[in-house]
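**Student:** got a predicted structure here, sequence first:
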Amino acid sequence: MSSYGQLFILLWLYRYVRLIVNCISHWTFKPIPLPNEPTLTSQDVTIIIPTIDGDGEELRQTIRSCLQTEPFEIILVTIDANLKRAMQMVMTMPTSRIRVLSVAHANKRRQMCHAIPEVTTKITLFADDDVTWPRQILEWILAPFELPEYGGVGTCQRLRRAESPDWSTRIWNFLGAIYLERRNFDISATTHLDGGIPCLSGRTVAYRTHILQDPAFTYGFTHEYWLQKFQLNADDDNFITRWMLSHGWKTMVQYCKDAELRTTLEDNPRFLKQCLRWSRSNWRSNLKSMFYEGYVWTKQPWSTYAIHLPTLTACAIVWDPMLIYLCYRATEGWSNRTQFLAIGTLLAWMFLSKSIKLIGHFVRYPEDIVLLPVSMLFGYFHSFIKLYAFLTLNVTTWGSREGADTDDAYRMIRLNQAELEKQLIYNS
């Protein structure tokens, strides 16, 4: 076999073995079932909702869907400027189970840390201010916590689709929906194989309260550093996910219909700014996981190969042409017909590999099949988003939500010399 053939096989195996194995794992995944005699109920859950605006129809809808699950309490954490607005909104709610807190500046980590010490229940659940829950979601979130080794539990996520969208909105909605679809696919597969989860998404996630109230966690959460030059106050859900792994806790994603929330994503070009923000977070967290903390290599080897390494290597606009070129060169000595068949088979496989994760979406929304080429083209375009994200890892702006970047300076703070020395002492 020629060197071109050997390179083709190695690259093909590296790129697609994870897809084949993940497909089997995803399709055989089963959530942890509900216990016959649960020891935890909704009254063991406090929900923390960080928000900037303090009011709005999306937030009201989120609170209503949370209230129907009958938690012990909801703690709404806004900013001082919107405290009065939030309190007025809460007064219109038919319950006394909502408390309102505030911080001076909009920063999710600071908002979370302000509320965590107020929790008195066994389970603390974080929810974004734009999610809608099914009524039975808490039962499924609590099920893994019946097993003492589980410290964090995530959920299945789907897009709340726009009603009667125009073609532009429909395309952006489709891109958002398939982003969540791919994410559900990947995390259910890796969770099933070795318990690995790249990030327990903060859209809705639960943890044992005593983990979050541990002073060591509080210090680490409020003193995370990037490149030993900056204090990082973004990527909160990535930090907690890594903390679970480094401190011996198992995590679980309850991928099932009963634990399926609905959320919103941008349905306009601002979706690209969301993708850029997510990509920066993935770069920062996965680089830390692999090369600074290092736990994933031994504790979650499959997830390291299937999720963390692709952060560095997945670039469809480079690898697809390279595979086609290597296939062409490896088959140069074959007959024209056989070579054409080999390249055609490779192209067909590439097409299948780019659509197989979306089968569930197309089953639910068969009318979206006509948009499959959009997904493939966007996959190539996303290679440029990833590259730009890597070159701008010190940027933490949202860019996609009004008011979200007013206090962006608090997300990435350059350390002075005294703080640098303190950090070195702590790390040693």
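**Tutor:** Sure, I can see it.

**Student:** make it CA atoms for all contacts and neighbour counts henceforth
**Tutor:** Noted.

**Student:** now do the same contact list for Tyr207.
**Tutor:** For Tyr207, the contact set (Cα atoms under 8 Å, 6 or more residues apart in numbering) comprises 123-125, 151-153.

**Student:** now the element after whichever strand or helix holds it, going C-ward?
**Tutor:** For Tyr207, the host element (DSSP states H and E) is strand 204-208. Note on strand 204-208: by DSSP H and E, the next helix or strand toward the C-terminus is helix 209-212.

**Student:** okay, pairing it with this:
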Amino acid sequence: MDLIATGATSNPSCEFRHNSQHHEPGLLMATYDTLLFFALLPIPIPKNPALTPADVTTVIATLGKSPDALFEGVQCHIKAGIQYISICTPPDTFEEIQALSIEIGKQHDRVRIDVCQASYANKRKQLASAIAQIPEDRKQVHRIIVFADDDILFPENTVRWMLAAFEKDNVGGLMGSFVTIFNVETSKF
């Protein structure tokens, strides 16, 4: 159905006309939505999870232009239970971000925050530098890497909800080598 409005703005009139070219999905879409609702229920947080926020390493690439937002974002990760955070910044804001991380580290004994610098501001290069700077002892322990923006805020249980999905065996990263071979037909032009 189409809604057709006519008339001046002071006295508008509306009428509905049935347009046979458009079909209303109605019952089909309602059924589809209902099935998806029950099929895609959130995975509950297990009582004894195999993965905890202590298994997570957070990597943050920042320009360092808003230290207050970074401070709040890092505090949010700490409240979620993450114990290792790697931050990478360009050289012009490195010392300010380093001082901020030391200040946060004094407030939280169990949290380690490392700050490194990339040669220039580029998110991809900064993330790669931050990962490369993670110490070997931490690389042996962490099982999940979270890439986060410097201004991200989330509720305290968000990380636990995200990790709950990884309790299933069919969810996760690649293990071993998987190769897919595609046959490519060559054109005869």
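**Tutor:** On my side now, so go ahead. Keep in mind the model is a prediction, meaning the values are calculated, not measured.

**Student:** hmm, back to that, which two from the contacts of Tyr207 of structure 1 end up farthest apart in space?
**Tutor:** Leu125 and Gly151 (11.7 Å; Cα to Cα).

**Student:** okay, strands next: where are they in structure 2?
**Tutor:** With DSSP state E as the criterion, structure 2 has strands at 2-6, 13-17, 56-61, 84-89, 112-117, 144-148.

**Student:** which one of these lies nearest to Gln98 of structure 2?
**Tutor:** Of all the strands of structure 2, strand 112-117 sits nearest to Gln98 of structure 2, with 6.0 Å by Cα to Cα.

**Student:** read off where the closest one ends up in structure 1.
**Tutor:** Aligning strand 112-117 of structure 2 against structure 1 (TM-score structural alignment) gives residues 97-102.

**Student:** do stretch 52-62 of structure 2 as well
**Tutor:** Residue span in structure 1 matched to stretch 52-62 of structure 2, by TM-score structural alignment: 41-51.

**Student:** counting neighbours, what do you get for Ile144 of structure 2?
**Tutor:** Residues lying near Ile144 of structure 2 (other Cα atoms under 10 Å) number 18.

**Student:** what's the answer for Asn427 of structure 1, then?
**Tutor:** For Asn427 of structure 1, using other Cα under 10 Å, the count is 7.

**Student:** so how far is Tyr225 of structure 1 from it?
**Tutor:** Distance, Asn427 of structure 1 to Tyr225 of structure 1, using Cα to Cα, to the nearest Å: 10 Å.

**Student:** again, but for Phe239 of structure 1
**Tutor:** Using Cα to Cα, Phe239 of structure 1 is found at 11 Å from Tyr225 of structure 1.

**Student:** ranges for the helices of structure 2?
**Tutor:** Assigned by DSSP state H, the helices in structure 2 fall at 26-39, 67-79, 94-107, 123-132, 136-141, 158-164.

**Student:** okay if I get the ones you listed as a markdown table plus mean neighbour count and distance to Asp150 of structure 2?
**Tutor:** Output for the helices of structure 2, formatted as a markdown table (neighbours: other Cα atoms under 10 Å; distance: least, Cα to Cα, whole Å):
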| stretch | mean neighbour count | distance to Asp150 of structure 2 |
| --- | --- | --- |
| helix 26-39 | 10 | 33 |
| helix 67-79 | 19 | 5 |
| helix 94-107 | 16 | 11 |
| helix 123-132 | 18 | 11 |
| helix 136-141 | 10 | 21 |
| helix 158-164 | 17 | 16 |
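
**Student:** Val179 of structure 2 is nearest to which of these?
**Tutor:** Of these, nearest to Val179 of structure 2 by Cα to Cα is helix 123-132, at 24.8 Å.

**Student:** can you list contacts of that closest one?
**Tutor:** Identification of contacts with helix 123-132 of structure 2 by Cα under 8 Å, 6+ apart yields 59-62, 86-90, 115-118, 147.

**Student:** repeat the analysis, applying 7 Å as the threshold.
**Tutor:** 59, 61, 86-89, 116, 118 (Cα atoms under 7 Å, 6 or more residues apart in numbering).

**Student:** which of these lies closest to Ser13 of structure 2?
**Tutor:** Lowest distance from Ser13 of structure 2 to those (Cα to Cα) belongs to Ala61, with 55.5 Å.

**Student:** my guess is the closest one contacts Thr89, does it?
**Tutor:** Yes: contact status for Ala61 of structure 2 versus Thr89: in contact at 6.2 Å, counting by Cα atoms under 7 Å.

**Student:** reformat the helices of structure 2 as a markdown table; add distance to Arg17 of structure 2.
**Tutor:** Formatted as a markdown table, the helices of structure 2 follow (distance: least, Cα to Cα, whole Å):
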| stretch | distance to Arg17 of structure 2 |
| --- | --- |
| helix 26-39 | 17 |
| helix 67-79 | 52 |
| helix 94-107 | 62 |
| helix 123-132 | 53 |
| helix 136-141 | 65 |
| helix 158-164 | 47 |
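
**Student:** any idea which of those gets closest to Pro53 of structure 2?
**Tutor:** Ranked by Cα to Cα, the member of these that lies closest to Pro53 of structure 2 is helix 158-164, at 6.6 Å.

**Student:** identify the residue range in structure 1 corresponding to that closest one.
**Tutor:** The aligned range for helix 158-164 of structure 2 is 137-143, by TM-score structural alignment.

**Student:** same deal with stretch 74-83 of structure 2?
**Tutor:** Stretch 74-83 of structure 2 covers residues 63-72 of structure 1 once aligned (TM-score structural alignment).

**Student:** next, count neighbours for Thr191 of structure 1.
**Tutor:** Thr191 of structure 1 sits with 25 neighbouring residues when counted by other Cα under 10 Å.

**Student:** what's the match for it in structure 2?
**Tutor:** Following TM-score structural alignment, no counterpart is assigned to Thr191 of structure 1 within structure 2.

**Student:** nearest residue to Arg158 of structure 1 other than its sequence neighbours?
**Tutor:** Arg262 (5.0 Å; Cα to Cα, 6 or more residues apart in numbering).

**Student:** check Ala61 of structure 2 too.
**Tutor:** Closest to Ala61 of structure 2 by Cα to Cα, 6+ apart is Cys88, at 5.0 Å.

**Student:** can you tell me how far that neighbour sits from Arg138 of structure 2?
**Tutor:** 17 Å.

**Student:** ok, now Ile104 of structure 2?
**Tutor:** Here the criterion is Cα to Cα. By it, Ile104 of structure 2 lies 19 Å from Arg138 of structure 2.

**Student:** how about Gln75 of structure 2?
**Tutor:** 20 Å.

**Student:** number of nearby residues for the closest residue to Pro91 of structure 2 other than its chain neighbours?
**Tutor:** Nearest non-adjacent residue to Pro91 of structure 2, counting by Cα to Cα, 6+ apart: Gln117, 5.8 Å away. Residue neighbour count, defined by other Cα under 10 Å, stands at 24 for Gln117 of structure 2.
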